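Trainee: Structure of the sequence below:
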Amino acid sequence: MNQELIDLAVERGRLLERISMQRQLLEQQLQPVGDTLHSVDRALAAVRKGRDYLGQHPEVVTAAVAILVVLKPSRLWRWTKRGFLAWRTWRMLRRELFALGLSPRP
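Mentor: Reported below is the predicted structural model:
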């Protein structure tokens, strides 16, 4: 009976060592993914900070639009169309991600 317990303890030790090695290997292999995700998180934080700033200071948006209208109305129209297309694409992408269960809200 004691030999069986010893064998089980030895096997458990081997398995724990194997798990530890697999975790280390996985950590090394996922390092580039983690670095990329960290960069994306920083970029998203910057975008959110800018969005919050513009939400608190709508006069900045108004001034920018006024300047665009005065300088080049045709450019304003072109950028408005591009912005609308980007907004529609973003909404569609959010709906698809929600449908796939990858986003908390549509």
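
Trainee: Every contact and neighbour count from this point should use C-alpha atoms.
Mentor: OK.

Trainee: Relative to the centre of this structure, find the outermost residue for me.
Mentor: Met1 (54.5 Å; C-alpha atoms, centre = their mean).

Trainee: Report the contact partners of that residue.
Mentor: Met1 sits next to no residue when contact means C-alpha atoms under 8 Å, 6 or more residues apart in numbering.

Trainee: ok, it to Leu15 distance?
Mentor: 21 Å (C-alpha to C-alpha, to the nearest Å).

Trainee: What are the buried residues along the helix or strand where Arg91 lies?
Mentor: Element membership of Arg91 [criterion: DSSP states H and E] is helix 73-99. For helix 73-99, the neighbour count (16 or more other C-alpha atoms under 10 Å) marks Leu76, Arg94, Arg95 as buried.

Trainee: Please provide the structure for the following sequence as well, for comparison with the first:
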Amino acid sequence: MNPELVELALRKQRLQIRSAEQRDALAYHAQAFTPLLHGIDRVSDGVRWARDNAPVLSGLGVFLLVVRPRATLRWARRAWVGWQLVRRVRALIP
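Mentor: Prediction:
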């Protein structure tokens, strides 16, 4: 067998072993981010649910506006400020 091919095969095998070790190390270190990623998933699921159920949320908003107008307007103002903050942060992120 050609010695160059043997050397290439050995180099390939060493690189594969090294890649496997790096993947294992990355997976081990990424475990620290698991709670954060689960939280992001929950927020994402909540936003998706809100988009899918917009008529229900609108009806609830109108009901609360009739029953408790002052509290509803206070929460609406907070939501508006939060929405504006999200838009500004999105504009900053490329």
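
Trainee: Superposed on the first structure, what's the mean shift for the longest helix along the second structure?
Mentor: Secondary structure of the second structure per DSSP state H: the longest helix is helix 3-30. For helix 3-30 of the second structure, the mean deviation from the first structure after alignment is 1.5 Å (mean C-alpha distance after the TM-score superposition for the first structure).

Trainee: next one: stretch 77-87 of the second structure
Mentor: Mean deviation for stretch 77-87 of the second structure: 1.9 Å (mean C-alpha distance after the TM-score superposition for the first structure).

Trainee: Read off where that stretch ends up in the first structure.
Mentor: Under TM-score structural alignment, stretch 77-87 of the second structure corresponds to residues 81-91 of the first structure.

Trainee: Quick one: distance of the helix or strand hosting Pro55 of the second structure to the chain centre.
Mentor: Assigned by DSSP H and E, Pro55 of the second structure falls within helix 54-67. Taking C-alpha atoms, centre = their mean, to the nearest Å, the mean C-alpha location of helix 54-67 of the second structure is offset from the chain mean by 28 Å.

Trainee: which residues are contacting that helix?
Mentor: Ala50, Thr72, Leu73.

Trainee: Reformat those residues into JSON lines and put distance to Leu10 of the second structure next to each item.
Mentor: Converted to JSON lines, these look like this (distance: C-alpha to C-alpha, whole Å):
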{"residue": "Ala50", "distance to Leu10 of the second structure": "55"}
{"residue": "Thr72", "distance to Leu10 of the second structure": "69"}
{"residue": "Leu73", "distance to Leu10 of the second structure": "70"}
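
Trainee: what's the closest of these to Glu7 of the second structure?
Mentor: Distance to Glu7 of the second structure across the contacts of helix 54-67 of the second structure (C-alpha to C-alpha) is lowest for Ala50, with 58.5 Å.
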